[in-house]
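# The sequence and its predicted three-dimensional model are supplied below.
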Amino acid sequence: MQGTTILFSEMTPPAGREEEFHAWYDEEHVPLRVGVPGFVSARRYRDTGEGAKGFLAVYEMDAPDVLKSSAYGEVKGKPSALTKDMLANVSGFTRYIGQETAVRRRAEGNAPAALDAPLLYAVWFQVPEDRCADFDAWYEQDHVPLLMESPDWLMVRRFRITDGEPLPYNRLALHYLADRAALSSPAREKARATPWRGRLAAEPWFKGTYSVFEALRPRQKPAR
């Protein structure tokens, strides 16, 4: 169910068509994609930000080349009339491809439960190339271990963004949470107060983008 590459895609339904949007996404859009060889699974989420109306799908894949395959090209290049109409009318569109660079779970044997956590906390950064090594080391050696002191912090996966729009992010961390209380926990406060983080936070590029998503549907997997 968990791959080493993800496709992270957000959309906001056309006004007055949310029910139709969900039916299309659940019954056509996702099944066609997870049916492509190399797709492992997909899960949908709702953006919980104030006033947010968008929805997220995170597709798990074996490798980024899956998106260059003839099977995927067939799906993407021959959309149905409904797909054409829906994609022409959605807003808030994002699409990012990420290759996993690190993963840490609360317990190795608990990977499926962690992957299907009820909340997904996404953290994006655009890190200058000459600062990536320090940023990555801080996240792995300092930040993540302290976050994981919270029992509600089930898993952290980090990705290098290789392509995407609309913003030029190059780092993504997906935090899988059992409860929103993790975001106000002593563990998070501790993780955000270290000297290493303070040094990085003083640099002008250190401006993260943060979103919390609530799981909307059970994970979809290939029928094959």
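Yep, that arrived. Bear in mind the structure is a predicted one, so any value in this text is a computation, not a measurement.
# okay, CA-based contacts and neighbour counts for the rest of this
OK.
# Just give the closest residue to Arg224, not the sequence neighbours.
Gly35 (7.5 Å; C-alpha to C-alpha, 6 or more residues apart in numbering).
# how close does that neighbour sit to Ala182?
Using C-alpha to C-alpha, to the nearest Å, we find Gly35 at a distance of 35 Å from Ala182.
# Tell me if Gly49 really is in a strand.
No - assessed with DSSP: H, G, I helix; E, B strand; the rest coil, Gly49 is coil; it does not lie in a strand.
# And Met155, how far from Ala178?
10 Å.
# So between those two, which is more surrounded?
A direct count of neighbours by other C-alpha atoms under 10 Å for Met155 and Ala178 places Met155 higher, at 26 against 20.
# Specify the local secondary structure of that one.
Look at Met155: counting by three-state DSSP, its state is strand.
# what's near enough to touch it?
Residues counted as contacts of Met155 (C-alpha atoms under 8 Å, 6 or more residues apart in numbering) are 103-106, 114-115, 148, 175-177.
# Out of the residues you listed, which sit inside helices?
Among the contacts of Met155, the residues falling in helices (DSSP state H) are 114-115.
# chain center to the helix or strand where Arg43 lies, what's the gap?
Element membership for Arg43, per DSSP states H and E: strand 39-47. Put simply, strand 39-47 sits 9 Å off its chain's centre (C-alpha atoms, centre = their mean, to the nearest Å).
# also this one, for the comparison:
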Amino acid sequence: MEPGKDVSLDEFHEWYGNEHIPLRLESLPEFRSAARYKVTGAVFPTNAVSTSEVKAPGWAAMYTISSNAIFADRAYTRLRDERSAREADIFARIAVVDRRAYRLVYDSDLDARIHSPARHNLRPQTKDEIERESRYVVAHGVETDDAQEYAKWFDEEHAFLLSKVPGWTRSRRFELVDNGVVGHAADKQGRDAKEVPKFLAVHEYTNDQPESTQEYKAACDTEWRARAMGPNGERIVKRERKTMQLFRAYDPISAMQEK
């Protein structure tokens, strides 16, 4: 999200942290983790139609959810249909809301070469765990002209090599299920949502400078990566990259109270 000039940061943080997130974590056990991040950098194709506010929103929230079916459940839809007057007012003034739902297709936690199986496996991830393991996140959206080659490279080589980077804790790859971009800074024809790449890789670190290490550079400079992405990235159809610093993590209250 990008609050924009019509929503102050104090107002934005107070609403999101004390109303928007608690409504989900306190009543929906499907929400297994929640964390908010400050976006520290963003790279987009130069031909993207998005405005600067849409391209690089200042804030992000990431949730791990046990099933995307919750989005059609009344327990979730009522949060939108019965939103408070304050939330409705903020949504009317906010510059950008870029919402995306993904399906998990690869998780290094389940890769026996890297971790013992089922290190997380969708169990509730606590605030303390997130603060310890996910202080810096790289979110890399990409779509190439050969999805199978990209997936094979990522799952069989890239995640494994990144696991050697000092401070690395986890890599996951997702496939886009649904998304939308709204707000007064968003394109009125809906073109912003169409620019979102089909796949998203999320890499988590305990430090904020993994890119400076030799291990990171080696993971991003292999023959297989060159084949998957093409010379000078010629096989890339869509791309975006964001770096984020942890702002605040939350305990998934309802999920932690499951019996």
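Looks like it arrived, so ask away. Predicted, not measured: the structure shown is a model, and the values here were computed from it.
# about what we covered before: which part of structure 2 lines up with the strand holding Arg43 of structure 1?
Here strand 39-47 of structure 1 aligns to structure 2 at residues 31-39, judged by TM-score structural alignment.
# mean per-residue distance, that stretch to structure 1?
Stretch 31-39 of structure 2, aligned to structure 1 and superposed, deviates on average by 1.2 Å (mean C-alpha distance after the TM-score superposition for structure 1).
# List the contacts of that stretch.
Residues outside stretch 31-39 of structure 2 that contact it (C-alpha under 8 Å, 6+ apart): 21, 24-25, 56-66, 122-127, 130, 242-252, 254-255.
# Now intersect these with the helices, please.
Of those, the ones assigned to helices by DSSP H are 21, 24-25, 127, 130, 254-255.
# Nearest to Arg78 of structure 2 among these?
Nearest to Arg78 of structure 2, judged by C-alpha to C-alpha, of these is Arg24 at 10.9 Å.
# what does Val156 of structure 1 align to in structure 2?
Matched by TM-score structural alignment, Val156 of structure 1 corresponds to Ser171 in structure 2.
# wait, what's in contact with its match?
If you count contacts by C-alpha under 8 Å, 6+ apart, then Ser171 of structure 2 has 107-109, 159, 201-204 around it.
# Tell me who's in contact with the residue nearest to it when sequence neighbours are not counted.
Among residues not flanking Ser171 of structure 2 along the chain, His203 sits closest, at 4.4 Å (C-alpha to C-alpha, 6+ apart). Applying C-alpha under 8 Å, 6+ apart to His203 of structure 2 gives the contacts 137-139, 168-172.
# and the gap between His203 of structure 2 and Lys217 of structure 2?
Distance, His203 of structure 2 to Lys217 of structure 2, by C-alpha to C-alpha: 15 Å.
# Does Phe160 of structure 2 belong to a helix, a strand or coil?
helix.
# how about the nearest residue to it, chain neighbours excluded?
Ile114 (6.7 Å).
# Would you mind measuring from that neighbour to Trp224 of structure 2?
With C-alpha to C-alpha as the criterion, Ile114 of structure 2 and Trp224 of structure 2 are 19 Å apart.
# next one: Tyr136 of structure 2
Going from Tyr136 of structure 2 to Trp224 of structure 2 by C-alpha to C-alpha gives 26 Å.
# With Arg248 of structure 2 instead?
Arg248 of structure 2 sits 37 Å away from Trp224 of structure 2, going by C-alpha to C-alpha.
# Kindly report the same for Ala61 of structure 2.
32 Å.
# got it, and Ala159 of structure 2?
13 Å.
# Just want to know which of the two has more residues nearby.
A count of neighbours by other C-alpha under 10 Å puts Ala159 above the other of Ala159 of structure 2 and Trp224, at 23 against 17.
# The more buried one: what's it in contact with?
Under the criterion of C-alpha under 8 Å, 6+ apart, the neighbours of Ala159 of structure 2 are 108, 171.
# Run a quick check on Thr243 of structure 2 versus Val43, I expect a contact.
No - counting by C-alpha atoms under 8 Å, no contact exists between Thr243 of structure 2 and Val43, whose distance comes to 9.2 Å.
# what residue of structure 1 matches up with Trp153 of structure 2?
By TM-score structural alignment, Trp153 of structure 2 lines up with Trp138.
# so its match sits in a strand?
No - checked against three-state DSSP, Trp138 of structure 1 lies outside a strand; its state is helix.
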